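Student: Need a 3D model of the following:
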Amino acid sequence: MNPVQGEDIKASLNEKGGFQVWWRLLRPHTLTAAFVPVFIGTMLGVLDGGFHAGLFLAMLTASILIQIATNMFNEYYDYVRGLDNENSVGIGGTIVRDGISPKTVLALALSLFGAAILLGIYISVTTSWWVAAIGAISMLFGYLYTGGPYPIAYTPFGELAAGFFMGTIIIGISYFIQTLTIHGGVIWISIPVAIFVGAILLANNIRDLDGDKENGRKTIAILLGKQGAIRFLGALFTTAYLLTLIYIIIGLLPLLSFLAFLSIKKAVPAVKGFIGKSQPIEMMPAMKATAQTNTIYGFLLGVSLLLQIYLPI
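Tutor: Next up is the predicted model:
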């Protein structure tokens, strides 16, 4: 790979210098995966009569900081292992295209983890130290996702881990700190959200399938093959929407939660956008549509729970 190709990638992705270098390092398009579960978990708590603004803001900020730090660990360790180069698509490119020191990226990630820990202490002091224990485990998995000797991202379990910790666990904690209790309904409602979070990672792995395969990864997209992975992505979306429908029918979610089905408008092109594409940069719109599906679904589901307080149906 030569520098000219790297510059071509920068031009194709419209990557600019200055502040945008650091903005790309955050991978802002992934941050909705941190916002959505906190929002939904909190709204479930509000629906059950509990709300503490300070705890909500602390939980939201901590989740976003952990997501950003995880992105930075990903950027650092993929570079260290030689998986990213100046032509890699879907990364911040801060190290391989913008020349930022890898040690700087690692230091920033650790600093953000430190800030999240301080917020976690505040949440734990206010609620329960069980939150600290669960939060510590979640942060450890955030690091092990691409760090450590056996990165989870290089295995078939990346989607499962991301969905569980960024979906079910965050929703559960967000609900618990508002109500100081937890029940099965919260866990069931978290499953479609976990599926959508996992779908974001699956879309990422479909896009990077060829490069990941060359570098020895064993993601579920590689094991299923491209066509199988695309079908699996469609099956995940279908399952998430079917569960949402069932929850509405049995009364676990309010009728207003039908609003979340408006996100199907993005889910369809998210799946179709991968068909017939061979270059990672060609699959970027499908990857974006997958993330937008999660954002729209999660936001509308949370709004439907909030509206249920004022418009009980």
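Student: contacts, neighbours, all on C-alpha from now
Tutor: Will do.
Student: Show me the helices in the protein, by range?
Tutor: 3-12, 19-26, 32-47, 53-80, 102-126, 129-144, 158-163, 170-179, 184-207, 209-214, 220-249, 264-272, 284-310 (DSSP state H).
Student: Including distance to residue 87 and mean neighbour count, could those helices go into JSON lines?
Tutor: As requested, the helices of the chain are exported to JSON lines (distance: least, Cα to Cα, whole Å; neighbours: other Cα atoms under 10 Å):
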{"stretch": "helix 3-12", "distance to residue 87": "5", "mean neighbour count": "14"}
{"stretch": "helix 19-26", "distance to residue 87": "15", "mean neighbour count": "16"}
{"stretch": "helix 32-47", "distance to residue 87": "26", "mean neighbour count": "26"}
{"stretch": "helix 53-80", "distance to residue 87": "12", "mean neighbour count": "21"}
{"stretch": "helix 102-126", "distance to residue 87": "17", "mean neighbour count": "17"}
{"stretch": "helix 129-144", "distance to residue 87": "25", "mean neighbour count": "17"}
{"stretch": "helix 158-163", "distance to residue 87": "23", "mean neighbour count": "22"}
{"stretch": "helix 170-179", "distance to residue 87": "34", "mean neighbour count": "25"}
{"stretch": "helix 184-207", "distance to residue 87": "14", "mean neighbour count": "23"}
{"stretch": "helix 209-214", "distance to residue 87": "11", "mean neighbour count": "17"}
{"stretch": "helix 220-249", "distance to residue 87": "20", "mean neighbour count": "18"}
{"stretch": "helix 264-272", "distance to residue 87": "23", "mean neighbour count": "19"}
{"stretch": "helix 284-310", "distance to residue 87": "14", "mean neighbour count": "22"}
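Student: next up, for comparison:
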Amino acid sequence: MATVAQWVQGARPRTLPNAVAPVLVGTGAAIGTGAVRPGFALLALLVAVAMVIGVNYANDYSDGTRGTDDDRVGPLRLVGSGVAAPSAVRTMAFGWLGLAMLAGVVLVALSGTWWLLIVGAVCVLGAWFYTGGKHPYGYLGLGEVAVFLFFGPVAVLGTAYVQSGPPGALSLIGAIGVGMLSCSVLVANNLRDIESDEEVGKRTLAVLLGDRDTRRLYAALVGIPMLLSVVGAIANPWLLLGLIAAPLAYSPVRRVLNGVRGRDLIAVLGSSGAVMLVWSLGTAVGLALALLD
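Tutor: Okay, here's the model as predicted:
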């Protein structure tokens, strides 16, 4: 039977920046219009956090029951390591995804944006079928596409929309940047697991691209958001605040391009999450300060 500490490990806390970052940027965009609604922002954060934890447990269950996690470097896999029964992990996944759905329904009801229920349903299905079902899209090289969409445009623009209505063009720049940085975390994770994934037939984008091109992709996913800060500054100079993340980005990009592998990539995962959070915070403040112009 898994301990509380092992359940916490299984939730993969290092991935929680993926939940916080889009809500930061979306709320910053809402503040910039003068129409921020803090309660809605907190509900959006609850949806995002519950969704991330739910998908992590769902991946643990699906990969574990397939045998994909039997020989894997990185955080504890509850099913793959045998410390928790598959049924218990599946129940935990359903519980967190259910919490995300409940919070989402409350947010939609209070904001009156009923069409977002369809978006929410697609997100939950995307969370489960990432590694679940007979033909998981995460095994077909489409994981990064889903992460970009769900944690970029969907989460950022959705957070902004429920608070202030249709978001502007600069919000889209923020959404693209968050989506790319969120992808960088997944790419670093899949770069670490190329060999083990290839052995079990899990064809992630990293497996399809190969080691060298995956490293180049990682560098692009981290670097382009910095360029977006400069481009966005043409309309709103405050967006240059996103560049406070640039010094933090140097080390993980250099390490990845220099060929770090295996367990050493675990540190890159943490650094990538930190870059995403700092860039998102700087960008959120920049979007919020648009109210002063």
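Student: The helices of the first structure: which one's closest to residue 257 of the first structure?
Tutor: Between residue 257 of the first structure and the helices of the first structure, the shortest separation by Cα to Cα is 5.1 Å, and it involves helix 284-310.
Student: Per the alignment, name the residue of the second structure opposite residue 190 of the first structure.
Tutor: With TM-score structural alignment as the criterion, residue 190 of the first structure lines up with residue 175 in the second structure.
Student: Out of the helices of the first structure, flag the one nearest residue 92 of the first structure.
Tutor: helix 19-26 (4.6 Å).
Student: which stretch among the helices of the first structure comes nearest residue 256 of the first structure?
Tutor: helix 284-310 (5.2 Å).
Student: Pick out the residue closest to the middle of the first structure.
Tutor: residue 33 (3.7 Å; Cα atoms, centre = their mean).
Student: Might one say that it is in contact with residue 293?
Tutor: No - using Cα atoms under 8 Å, residue 33 of the first structure is not in contact with residue 293; the gap is 10.6 Å.
Student: what's the overlap in contacts for these two?
Tutor: Residues touching both residue 33 of the first structure and residue 293 by Cα atoms under 8 Å, 6 or more residues apart in numbering: none at all.
Student: rewinding a little: just put the helices of the first structure in TSV and tack on distance to residue 94 of the first structure.
Tutor: What follows is the helices of the first structure, written out as TSV (distance: least, Cα to Cα, whole Å):
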stretch	distance to residue 94 of the first structure
helix 3-12	11
helix 19-26	6
helix 32-47	21
helix 53-80	8
helix 102-126	8
helix 129-144	19
helix 158-163	23
helix 170-179	28
helix 184-207	18
helix 209-214	19
helix 220-249	26
helix 264-272	27
helix 284-310	18
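Student: now for the ones you listed, which one comes closest to residue 96 of the first structure?
Tutor: helix 53-80 (7.5 Å).
Student: so the closest one matches what in the second structure?
Tutor: Going by TM-score structural alignment: helix 53-80 of the first structure matches residues 38-65.
Student: What's the average distance for the matching stretch when superposed on the first structure?
Tutor: Taken over the aligned residues, the distance from stretch 38-65 of the second structure to the first structure averages 0.7 Å (mean Cα distance after the TM-score superposition for the first structure).
Student: Then stretch 98-106 of the second structure?
Tutor: Mean for stretch 98-106 of the second structure is 1.4 Å (mean Cα distance after the TM-score superposition for the first structure).
Student: In the first structure, which residues correspond to that stretch?
Tutor: Under the criterion TM-score structural alignment, stretch 98-106 of the second structure matches residues 114-122.
Student: what's the answer for stretch 202-220 of the second structure, then?
Tutor: With TM-score structural alignment applied, stretch 202-220 of the second structure matches the range 217-235 in the first structure.
Student: next one: the matching stretch to chain centre, how far?
Tutor: 18 Å (Cα atoms, centre = their mean, to the nearest Å).
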